[in-house]
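# Give the three-dimensional model of this entry:
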Amino acid sequence: MAGAAAAALSKSQPQKALEKLGLRRDIDLALHLPLRYEDETRITRLLDARDGDMVQIEAQVTHSEVAFRPRRQLRVTVDDGSDTCVLRFINFYPSHQKTLSVGARVRVRGEIRGGFVSREMVHPGFRVAGGELATALTPVYPTVAGLPQAYLRKAVLGGLSRADLSETIPEEFLNKNLPQPLSSLIQALSFLHQPPPEVMLATLENRSHPAWQRLKAEELLAQQLSQLQARRVRAAMRAPALVPPAMRGPQCTLQAQLLERLPFRLTAAQQRVGAEIAADLQKNLPMHRLLQGDVGSGKTVVAALAAARCMDAGWQCALMAPTEILAEQHFRKLIGWLEPLGIQTAWLTGSQKAKERREALALIASGAAGLVVGTHAVIQDKVIFKNLALAIIDEQHRFGVAQRLALRSKMTEGGEEPHLLMMTATPIPRTLAMSYYADLDVSMIDELPPGRTPIVTKVVAEARRDEVVERIRGQLLDGRQVYWVCPLIEESESVDLINATQTHEALNAALPGTQVGLLHSRMPVAEKKAVMALFTSGQVGVLVSTTVIEVGVDVPNASLMVIEHAERFGLSQLHQLRGRVGRGASASACVLLYSTGEAPRLGETARARLRAMVETQDGFEIARRDLEIRGPGEFLGARQSGAPLLRFADLATDTELLTWARTLAPVMLDKYPDLTHRHILRWLGGKAEFLKA
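As a prediction, the model looks like this:
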């Protein structure tokens, strides 16, 4: 009985692994496509194999030993009659030794390499020789621990045979406005899971094969349909029209008073974007607008003007930011601009003391607080607004979709929706906006305020660290301040914390007489605030920090940014960090310190990122290159978004298919509602709900 229970338990492991991969439905399995293929349809003679070839051989084991030079490993010599080859295993089990015992005849598949004495294969696949050769290329699927390829192949083919793969694209559109006709879905999937050996592997690897084109077209259409459907649902909703009281003249509005008090003039781009938002807020349709602007382009003042319009109409506005430091930065700016105009502002964060929090909640519930600023605390159940009409979300990609939905649900007035303004300093390339933000209106601040100084960016090897410290000493003597940023990666938080602490100690020793501050994510909030206040006031000369200072920090006297282990950061993150300097009149610089570790040179991706940083300061060009390097899923923060990200299509190269899908989507929604429903369900399952955020 115990044995049966154990068997049942072991059977459930692959099932759990399948669920971890999101493979719950038959169609999910059918759409789980191979990463690559192995050719097990032919046997290659060792004599005919060239270095670097991935081949399958059939040979006899002539020698097998466990060697200890330079480390413990299993070395097996095989002979196929034309030549010999050594199979080398660093990790091995007794079962390996048993199968690969002297005299055994085995079928082996791996990459041929030129060894010191003879040619070798390192960790090849192997099994006892015999049986028919495969008739199709063998797929290798993306997998997780506890899910062997053999089990996954069987599960995928089972899902493929059971899934409903009937056509959901009207036949008239399969060949319309496309570079090549599309095959049927079932043909395309059957081909990609079991391609014949004569297919050109390059067309599968670069996804240019007609079967791949069909999958990409399907996926893009599902995305465009769901986005358009979400937009139409939103168009049927209602929001309060935010119009100031008629008895007050245009010069007496909060917006006009705020503009009058600002110590600077708005740029033409800020004025244009402000007008677009104002036009939206006057309508009964809920605004759903993304405000893009490069680092330092002045998005906060545009948000403040929108908030002023909302409050002038007698409604409340909420602004939510992803971190306390950023939320507080906004809070201080907004208080400085709005409190002199008689606006009461409430502050909400998770670290507040109970009394302070109770007072804030009372102000919000009574409507006395026209503006509420905070972190995730703004969307907690206990927060009840009297009449919320505008929700502003800063760095929106850092919030989960469920959190954005929760903020919108805070409006309780007669089934109406609040207007939604999302802001990002990570500009979205046009092709990405066409696809992922098809249901959004996009405003762009494409002009920096006057007085921003260009930032010189240098890439410097870790070995020249002492020269960088000398540069810091020079900046300090000139009365300037410096950021030194250490990376923080969740998986190795303790290691990175040690790194930041050691850097702080080293700079303290190297710069006697200078106050060096330390800021990291594990510090209590009060301590973080105290350190930032000392840096902002100029008492701290050098701030050693993990990326908690990535956005929102504004210290005009800081003129040098050193980013340690720059090769570990994403391109948009590097650009965000660099934007913390160059905010004053002084010439500013950003030093990207890179470490190659044990490797002799930087990886190609890291090199591309650092090169882009040196070559351009244009956030939109940075975003375009970031998309090229990372792909759309990661670029948009796939883990947080919940939105259906493209697995197969490439927005940089599949523009014709995207245009086709955009053209077809409204026609399908209007003329073929049943096919539309089936198509979205097949590709997105329940994820389409997230598009409402």
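# alpha carbons only for contacts and neighbour counts from here, please
OK.
# In the protein, where's the longest helix?
Criterion DSSP state H: the longest helix present in the chain is helix 210-235.
# same for the very next helix or strand once past that helix, what does it pack against?
As assigned by DSSP states H and E, the chain's next helix or strand after helix 210-235 is helix 254-261. With contacts taken as 3 or more CA pairs under 8 Å, 6 or more residues apart in numbering; DSSP states H and E, helix 254-261 sits against helix 299-312, helix 324-338.
# Out of these, flag the one nearest residue 129.
Comparison of those against residue 129 by CA to CA identifies helix 324-338 as nearest, at 63.2 Å.
# circling back to that earlier point, point out the most buried one among the helices and strands packed on helix 254-261.
Stretch with highest mean neighbour count among those: helix 299-312 (a mean of 23; mean count of other CA atoms under 10 Å).
# State the distance from residue 139 to residue 153.
8 Å (CA to CA, to the nearest Å).
# And the closest residue to residue 684 other than its chain neighbours, how far from residue 204?
Distances taken as CA to CA, 6 or more residues apart in numbering place residue 644 nearest to residue 684, at 6.6 Å, with adjacent residues excluded. Distance from residue 644 to residue 204, counting by CA to CA: 23 Å.
# Name the residue in the two with the higher neighbour count.
residue 644 (23 against 19; other CA atoms under 10 Å).
# what residues are up against that one?
By CA atoms under 8 Å, 6 or more residues apart in numbering, the contact set of residue 644 is 223, 684, 687, 688.
# can you check residue 582 too?
452, 453, 454, 455, 556, 558, 559, 588, 589.
# Residue 407 too?
378, 379, 391.
# hmm, 6 Å instead?
Residue 407 makes contact with residue 379, according to CA atoms under 6 Å, 6 or more residues apart in numbering.
# Am I right that it is in a helix?
Yes - assessed by DSSP: H, G, I helix; E, B strand; the rest coil, residue 407 belongs to a helix.
# Give me the distance between it and residue 289.
15 Å.
# helix/strand/coil for the residue nearest to residue 684?
Using three-state DSSP as the criterion, the local structure at residue 644 reads coil.
# The structure of the following sequence is requested for comparison with the preceding one:
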Amino acid sequence: MSAAAKASPAARALIKLGLVDALSRALHLPLRYEDETRLTPPLDSRPGESVLVELEMVQVPAQPPRPGQPWTALGRCVISGQRVQLRFVHAHAGLRKLLEPGQRVRAFGEVRHSFSGCDMVHPQVRAVQPGEPLPATLTPVYPTSASLPQNYLRKSIAAALPRAPLHECFASADQALPRGLLPLRQAVLTLHHPAPTESLDALLDRTHPAWQRIKYDELLAQQLSQKRAQQLRRQSAAPRLAPHPNPLAQALLQHLPFALTPAQERVLAEIQADLSPPARHAVTPMHRLLQGDVGSGKTVVAALAACMALAAGWQCALMAPTEILAEQLFGKLVEWLEPLGVQVAWLSGSVKGRRRAAMLEAAASGQAGLVVGTHAVIEQQVRFARLGLVIIDEQHRFGVQQRLTLKDKASEGDGAGADPRSAPLEAHLLMMSATPIPRTLAMSYFADLDLSVLDGLPPGRSPIVTRVLGAQRRDEVIARMSGALEQGRQIYWVCPLVEESEKLDLENATATHALLSERLAPWPVALLHGRMKAPEKAAVMAAFKAGEARVLVATTVIEVGVDVPNASLMIVEHAERFGLSQLHQLRGRVGRGSAASACVLLHGGPLSQAGRARLQAMAQTQDGFEIARRDLEIRGPGEFLGARQSGAQLLRFADVQHDGDLLDAARERADRLLAQAPEACDAHIARWLGHRTEFIKA
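Sure thing, here's the model as predicted:
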């Protein structure tokens, strides 16, 4: 039997929480504190306040408590003589032994005042000796699990603190620290055992000077890690691709029915600087994030970037998170590039048999210059002859390992390196997102990327009017849909997502489809949901795009990538269940043609404060960056980061939205520290991030 298996449940719970050594325990910081530094007479306590009361037990039931049964004991306060009833809703046998008559105990909890006296319901109780000194510091309450009692965790952390390596990583504190920050060991000890004179509010809202030091160190580690990732990429080699415009790109531009916007021209110049720098400069792998609001024209930028690879004799791979989005991109790229002699291969889970074998052969032989698909593009059987550029759409939908796997396929082909004795060339990476990223996130989580922003919309896009209505007006909305249909328009109706049950999703979508089919007859109504097979989804989307279906009832599978210019009305049912970015993406499915467009957000009630804030933001602005800023306020960074973190929280203590000054200070010092003290930087990164540095590489 292993040592871990022999350990007590509490010891195993420590390991499960990652508290495996003195440092990890020292950095497991309290959530809140209990003030057990003073005794309070029961009648002096305020409602909702937890206090420490010292009692001498007077009366205890003769029958020992049975597990899970209510049980009451009576004690007399040693300070004031007031009597206090200790009520335990779920009692256990150890209470009878602890609360024997004459025993002195300290009880911590809320005192409730009533006509019958003072009650404490389920207080924390421990036996004490007369005159036993009170704690000198506040009592920490740590994040824990059911199998890890607070007292066990407190003792484990207290024992680890003297042994924890909390020395300063950098020889000169002035070199690394902004003025006024505490030494690290002092900050950690203060947070674990603060004096009762410390501001409890500052400790809880993390504005205390000790918290400032912890958050600064974590932000510095993140900045150092991302700068280090950038340095390593700059030491790698990548293929030199053709400049823009090249003959292939010029042919595509002539073929397009529209001109590029100034924003698209600017972004293409930024991409060209990465892919085709001046001859005297070495070519290092591009690692660029292209962010642009819904409908800003990212697809044509991706096509022209692919032309830079294709014109230089290299292949390009484009991966999208859903089959609907990938197929939309595939159709657009085939329309644009195949007339120019570029073979575009298609890979998804639905491509099987001989067709799949033909696509794999086209990619492996280099016959297909561009390979478009879903996660199928990164499967082990997929090989490329000369992969020079990787484009990932909706990058936050993919996990770290998925992005790295596709990028690593560049080293598998015959053309991976110009010289067989040299290291293989890395592929360039262009990631795209229709979710604009607020400045603070771009400075922190995406600091290792070069950012390009499409901040203008192509001409001819119609404005979208957004209305927020209660669900009781659903019938009124359905009645008004007929007018849009009679004008030749098409309509989306998005059903709410019930995360707990795909079956409920399907039932809801099916019921809505049946209702609309009846109420809107004879207009044809189509149904699209996540449990349909890929060929069925493709057939439904083709019918809607061709105008054969006039109304599309769907779940959020149409959130991104769907482009039907004739659709001018979007109705989102139970809109309060969606995040702001999702709602903004859904609204972006209309307004793609010349007709006036509208988005109706139907909500149930009563709305939560966050739900109301989301819907108000949608009604007030169509600016994707303003919506992203508000979404960060409401939901935190998860909506923007997606799977970049691969399920791990990169920042445990700092909040990039509220700690901007600390983030600026860390960014300002990171480059200098990497140049002056690289080994100290490694130690600092290891202390605060550990294995999580792998996530930053993608």
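# Against which helices or strands is the strand or helix carrying residue 120 of structure 2 packed?
Assigning secondary structure by DSSP H and E places residue 120 of structure 2 in strand 117-121. Strand 117-121 of structure 2 is packed against strand 83-88, strand 104-114, with contacts defined by 3 or more CA pairs under 6 Å, 6 or more residues apart in numbering; DSSP states H and E.
# ok, then the element right after the first one?
The C-terminal neighbour of strand 83-88 of structure 2 among helices and strands, as given by DSSP H and E, is helix 94-98.
# Check which residues of that next one are buried.
Across helix 94-98 of structure 2, burial judged by 16 or more other CA atoms under 10 Å covers 95, 96.
# How far off centre is that helix?
Distance of helix 94-98 of structure 2 from its chain centroid, counting by CA atoms, centre = their mean, to the nearest Å, is 47 Å.
# how close does it sit to structure 1?
Superposed on structure 1, helix 94-98 of structure 2 shows a mean distance of 8.1 Å to its aligned residues (mean CA distance after the TM-score superposition for structure 1).
# re earlier: how about CSV for the helices and strands packed on helix 254-261 of structure 1, with distance to residue 515 of structure 1 added?
Listed next are those as CSV, based on distance: least, CA to CA, whole Å:
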stretch, distance to residue 515 of structure 1
helix 299-312, 31
helix 324-338, 21
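# In structure 2, point out the residues matching stretch 457-468 of structure 1.
Using TM-score structural alignment, stretch 457-468 of structure 1 lines up with residues 466-477 of structure 2.
# circling back: can you tell me which of the helices and strands packed on strand 117-121 of structure 2 is nearest to residue 160 of structure 2?
Nearest of those to residue 160 of structure 2, taken as CA to CA: strand 104-114 at 25.8 Å.
# Quick one: work out the angle between that closest one and strand 117-121.
110 degrees (axes from the mean of the first three to the mean of the last three CA atoms, to 10 degrees).
# just checking, what packs against strand 104-114 of structure 2?
For strand 104-114 of structure 2, the packing partners by 3+ CA pairs under 6 Å, 6+ apart are strand 50-59, strand 117-121, strand 124-127.
# so can I have JSON lines of the ones you listed showing distance to residue 448 of structure 2 and mean neighbour count?
Output for these, formatted as JSON lines (distance: least, CA to CA, whole Å; neighbours: other CA atoms under 10 Å):
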{"stretch": "strand 50-59", "distance to residue 448 of structure 2": "46", "mean neighbour count": "22"}
{"stretch": "strand 117-121", "distance to residue 448 of structure 2": "52", "mean neighbour count": "18"}
{"stretch": "strand 124-127", "distance to residue 448 of structure 2": "48", "mean neighbour count": "14"}
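# want to throw those strands into TSV with distance to residue 91 of structure 2?
Compiled in TSV, those are given as follows (distance: least, CA to CA, whole Å):
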stretch	distance to residue 91 of structure 2
strand 50-59	16
strand 117-121	11
strand 124-127	12
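# and of these, who's closest to residue 245 of structure 2?
Among those, strand 50-59 comes nearest to residue 245 of structure 2, with 70.3 Å by CA to CA.
# can you list contacts of the closest one?
With CA under 6 Å, 6+ apart, strand 50-59 of structure 2 has contacts from 36, 39-40, 73-78, 101-110.
# Next, find the distance separating residue 266 of structure 1 from residue 297 of structure 1.
10 Å.
# Between the two, which has more neighbouring residues?
residue 297 (21 against 17).
# Let me know the secondary structure of that one.
coil.
# now swap in residue 598 of structure 2 and tell me
Residue 598 of structure 2 ends up strand, using three-state DSSP.
# burial of the equivalent of it over in structure 1, as a residue count?
In structure 1, residue 598 of structure 2 lines up with residue 589, judged by TM-score structural alignment. Counted with other CA under 10 Å, the neighbours of residue 589 of structure 1 add up to 21.
# Quick one: residues contacting residue 589 of structure 1.
Shown in contact with residue 589 of structure 1 (CA under 6 Å, 6+ apart): 455, 456, 457, 560.
# Which helix or strand contains the residue lying closest to it once chain neighbours are set aside?
Nearest residue to residue 589 of structure 1, sequence neighbours excluded (CA to CA, 6+ apart): residue 456, at 4.6 Å. In the assignment (DSSP H and E), residue 456 of structure 1 maps to strand 455-461.
# centre of the chain versus that strand, how much separation?
25 Å.
# what about the next helix or strand after that strand, how far off from structure 2?
Counting by DSSP H and E, the next helix or strand C-terminal to strand 455-461 of structure 1 is helix 465-477. By mean CA distance after the TM-score superposition for structure 1, the fitted helix 465-477 of structure 1 averages 3.1 Å away from its aligned residues in structure 2.
# Structure 2: matching residues for the next helix or strand after helix 465-477 of structure 1?
The helix or strand immediately downstream of helix 465-477 of structure 1 is strand 481-485, counting by DSSP H and E. Under TM-score structural alignment, strand 481-485 of structure 1 corresponds to residues 490-494 of structure 2.
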